[in-house]
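Engineer: Provided below are the primary sequence and the corresponding predicted coordinates.
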Amino acid sequence: MTEYNQTIRYIPQQTFSYAAQNPAPTQYSQSIPIEQLSPYNLNQQNSYKNPKQNVPQDTNVNKAQINNLNSQTKRSQICSKQCVVICLICIGILLLIAAAFTVPLVVILTLPTDSNGSLSLYGVQLNLNPSSLPNSWSQCYTATYAANMGTANLNTILSACNKNMLLLGCRQSGHTIMDAAAMGYRADVLYNCATTSNCRNVANGVGWYYSDVYSWGFANGTDSVTRSSCDTSSTNPGYRLCWYTQNNAGYRCGSAIISNTNYEKVIYHSN
């Protein structure tokens, strides 16, 4: 059997510090059969395939597909713009419809109503027909200007006219239309001014004053009063009403000064 002799030598490394202290290892040789070496190619290089070689250097792209994609993209952009325009048009139409219904709705909502206890008239009314009042209103007192309205009579009157809203008015005897009238909440209509000459409580566009020992009445909300004891002011006289409450009869219905039976005092009330 042919043998291949290979000698492996172990040579002490003198560069290390411990080499001088330890004896050098024994040299020996070992014979390895050449048959055991023949299968091995010591000079064989590993075969390696570059993975990049598997990637084709030239990629053929279908130009028709690219053109198709570009066309689809353009169509999508056009559709998006059209959708935006259509949405804006729809919003504009909805705004116009809303505006068309808003004005009548606001008018309806701002109209005074009486069903929930609110006042249906604002300010002093001239030539008021009581039939135009809501159904909740009813007459609770009437008497001529010759009737006395002292403290005792006032207690009786206010017991009969006991609801939350009051309307004071005056008219010629035998007539339905009131020359001057105004409505307000009970607390405003009965605002106690005692004997203060220029006292008035402005509410619902009306200047109210009351005293069971002086006078009771109203004037236009922007006008002053001069109570002595009834109001004698001449500014906008048609918008004024005053009744004596100190055991005297009469005094004014608009610009008319009365102490007889030619005119009537009228009170309505409502909740």
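Structural biologist: It's in. Residues are numbered from 1 along each chain as shown.

Engineer: okay, CA-based contacts and neighbour counts for the rest of this
Structural biologist: Will do.

Engineer: quick one: contacts for residue 134?
Structural biologist: 114, 120 (C-alpha atoms under 8 Å, 6 or more residues apart in numbering).

Engineer: What of residue 268?
Structural biologist: Residue 268 makes contact with 137-141, 161, 166-168, according to C-alpha under 8 Å, 6+ apart.

Engineer: Assign it to helix, strand or coil.
Structural biologist: Following DSSP: H, G, I helix; E, B strand; the rest coil, the label given to residue 268 is strand.

Engineer: Can you get me a residue count around residue 90?
Structural biologist: When neighbours are counted by other C-alpha atoms under 10 Å, residue 90 registers 12.

Engineer: hmm, back to that, buried members of the contacts of residue 268 into ChimeraX, please.
Structural biologist: Typed into ChimeraX, the next command selects the buried ones out of the contacts of residue 268 (criterion: 16 or more other C-alpha atoms under 10 Å):
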select :137,138,140,141,161,166,167,168
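
Engineer: now, which of the contacts of residue 268 sits nearest residue 70?
Structural biologist: residue 137 (78.3 Å; C-alpha to C-alpha).

Engineer: So which residues of the stretch 1-150 of the chain form helices?
Structural biologist: Ranges of helices within the stretch 1-150 of the chain are 34-37, 63-110, based on DSSP state H, counting those that start in this stretch.

Engineer: In TSV: these, plus distance to residue 4.
Structural biologist: Conversion of the helices of the stretch 1-150 of the chain to TSV gives the following (distance: least, C-alpha to C-alpha, whole Å):
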stretch	distance to residue 4
helix 34-37	5
helix 63-110	67
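
Engineer: Next up, identify which helix or strand residue 157 is on.
Structural biologist: Per DSSP states H and E, residue 157 falls inside helix 151-160.

Engineer: Just say helix, strand or coil for residue 249.
Structural biologist: Under three-state DSSP, the three-state class of residue 249 is coil.

Engineer: Okay, it and residue 34: tell me how far apart.
Structural biologist: Separation of residue 249 from residue 34 (C-alpha to C-alpha, to the nearest Å): 155 Å.

Engineer: just residue 248 next, same as before
Structural biologist: 156 Å.

Engineer: Mind checking which of these two has more residues around it?
Structural biologist: Using other C-alpha under 10 Å as the criterion, residue 248 and residue 34 rank with residue 248 on top: 18 against 14.

Engineer: doesn't residue 148 make contact with the more buried one?
Structural biologist: Yes - between residue 248 and residue 148 there is a contact under C-alpha atoms under 8 Å: 5.5 Å.

Engineer: here comes the other one, which I'd like you to weigh against the first:
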Amino acid sequence: MCIFEELMKTLVPTLATLAFLAGLAPASAMPFYGPSGPQTSVPIAMVTARGWSECFSGPYGEFGPSIESVLGGCTGDLLMMAGGATNSGELDVLAWAPTSDVTFDTGDSNTPHDANGTGWYFNDNYSWGFAEQGGALYRNSCDYGDGDLFNTPDPLRLCWHTSGGFLAGGWRVGTVNFLNNSSEYTRYLFTADSPSAAEAPEPASIILTLTGMGYLVRRFRSRGKKA
């Protein structure tokens, strides 16, 4: 019994600490939302529940604000562009990458800057948007490289006009185009910090540890009874 008593003196404080940590940890902790490449039909609530914060939204048909002021409110090192029907609660299409990639100046060229499975383009006096990595662009000034001015069949594309350092009207979200004067669609930016590798232990890890230590206690208890 002496061995068992000594073991309990060591284990009880440890078990109490682990139980406390398990209570602090969220019961349904959600992993960071970080898919590769453009995504379609994503609930806004899911995006904001999994590491992202909305830092800008406005009607597609609105001119302004300045891009500098918009990005000033998006303070994380990751940036997501998205668009969807106004008040729908859903994003028709989104894509994300490090902010430095999303805002990499490509001038007025049709050569994108590739990052995280997405071809990005940006210039504060031409257009800003994305397509799936490898997709051909045709910017005039917004992109319809997937078809022509009146036919934009690719759902994985998004484009906003820019002018003189300001956001200008629309132009497209997925397959929907000619949104330069539309209030029926909203454009969004979300910001996030890169997930840290050194995070608090997950509940599952704590439970596994508690289970293993409980097994050891039972083993020593049974050995004590036999003695």
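Structural biologist: Arrived safely, thanks for sending. None of these values were measured; they are calculated from a predicted model.

Engineer: Residue 68 of structure 2 -> structure 1?
Structural biologist: Counting by TM-score structural alignment, residue 68 of structure 2 lines up with residue 155 in structure 1.

Engineer: Likewise for residue 158 of structure 2?
Structural biologist: By TM-score structural alignment, residue 158 of structure 2 lines up with residue 241.

Engineer: Quick check, that match in contact with residue 250.
Structural biologist: No - in this structure residue 241 of structure 1 lies outside contact range of residue 250 using C-alpha under 8 Å: 10.6 Å.

Engineer: out of these two, which sits in the busier spot?
Structural biologist: The neighbour comparison of residue 241 of structure 1 against residue 250 (other C-alpha under 10 Å) goes to residue 241, with 30 against 24.

Engineer: how near is that one to residue 182 of structure 1?
Structural biologist: Residue 241 of structure 1 is 9 Å from residue 182 of structure 1, by C-alpha to C-alpha.

Engineer: Around residue 163 of structure 1, how many other residues sit close by?
Structural biologist: 16.

Engineer: got it, and residue 31 of structure 2?
Structural biologist: 10.

Engineer: Over to the one 4 residues further on?
Structural biologist: Residue 35 of structure 2 is surrounded by 13 other residues when neighbours are defined as other C-alpha under 10 Å.

Engineer: Enumerate every residue touching it.
Structural biologist: Shown in contact with residue 35 of structure 2 (C-alpha under 8 Å, 6+ apart): no residues.

Engineer: how about residue 133 of structure 2, what's its partner in structure 1?
Structural biologist: Match for residue 133 of structure 2 (TM-score structural alignment): residue 221.

Engineer: I'd guessed that match sits against residue 182; true?
Structural biologist: No - the criterion here is C-alpha under 8 Å, and residue 221 of structure 1 misses it with residue 182 at 10.7 Å.

Engineer: Please enumerate the shared neighbours of the two.
Structural biologist: 123, 206.

Engineer: Among these two, which residue is more densely surrounded?
Structural biologist: Neighbours per residue, other C-alpha under 10 Å: of residue 221 of structure 1 and residue 182, the larger number sits with residue 182, 30 against 18.

Engineer: which one is the equivalent of the more buried one over in structure 2 nearest to, not counting chain neighbours?
Structural biologist: Under the alignment (TM-score structural alignment), residue 182 of structure 1 pairs with residue 95 in structure 2. Leaving aside its chain neighbours, residue 95 of structure 2 sits nearest to residue 38 (4.5 Å; criterion: C-alpha to C-alpha, 6 or more residues apart in numbering).

Engineer: Give the equivalent position in structure 1 for the one you found.
Structural biologist: Per TM-score structural alignment, residue 38 of structure 2 is aligned with residue 124.

Engineer: Would you mind listing the residues in contact with that match?
Structural biologist: 180-183, 205-206, 219-220, 239.

Engineer: Just name the closest of those residues to residue 131 of structure 1, please.
Structural biologist: Nearest member of the contacts of residue 124 of structure 1 to residue 131 of structure 1, counting by C-alpha to C-alpha, is residue 181, at 13.3 Å.

Engineer: Tell me which helix or strand that closest one sits in.
Structural biologist: strand 178-185.

Engineer: what comes into contact with that strand?
Structural biologist: By C-alpha under 8 Å, 6+ apart, the list of residues contacting strand 178-185 of structure 1 reads 119, 121-130, 164-172, 189, 203-204, 206, 218, 238-241, 253-254.

Engineer: Show only the entries of the residues you listed found in strands.
Structural biologist: Members of those lying in strands (criterion: DSSP state E): 125-128, 165-172, 203, 206, 218, 241, 253.

Engineer: Quick check: residue 70 of structure 2 vs residue 109 of structure 2, distance?
Structural biologist: Counting by C-alpha to C-alpha, the gap from residue 70 of structure 2 to residue 109 of structure 2 is 24 Å.

Engineer: re the thing from before, identify the farthest-apart pair in the contacts of residue 124 of structure 1.
Structural biologist: 180 and 205 (14.0 Å).

Engineer: more crowded one of these two?
Structural biologist: Taking other C-alpha under 10 Å, residue 180 of structure 1 and residue 205 do not tie; residue 180 has more neighbours (23 against 18).

Engineer: In space, what's closest to that one - neighbours in sequence excluded?
Structural biologist: Closest to residue 180 of structure 1 by C-alpha to C-alpha, 6+ apart is residue 126, at 4.7 Å.

Engineer: just residue 219 of structure 1 next, same as before
Structural biologist: residue 240 (4.6 Å).
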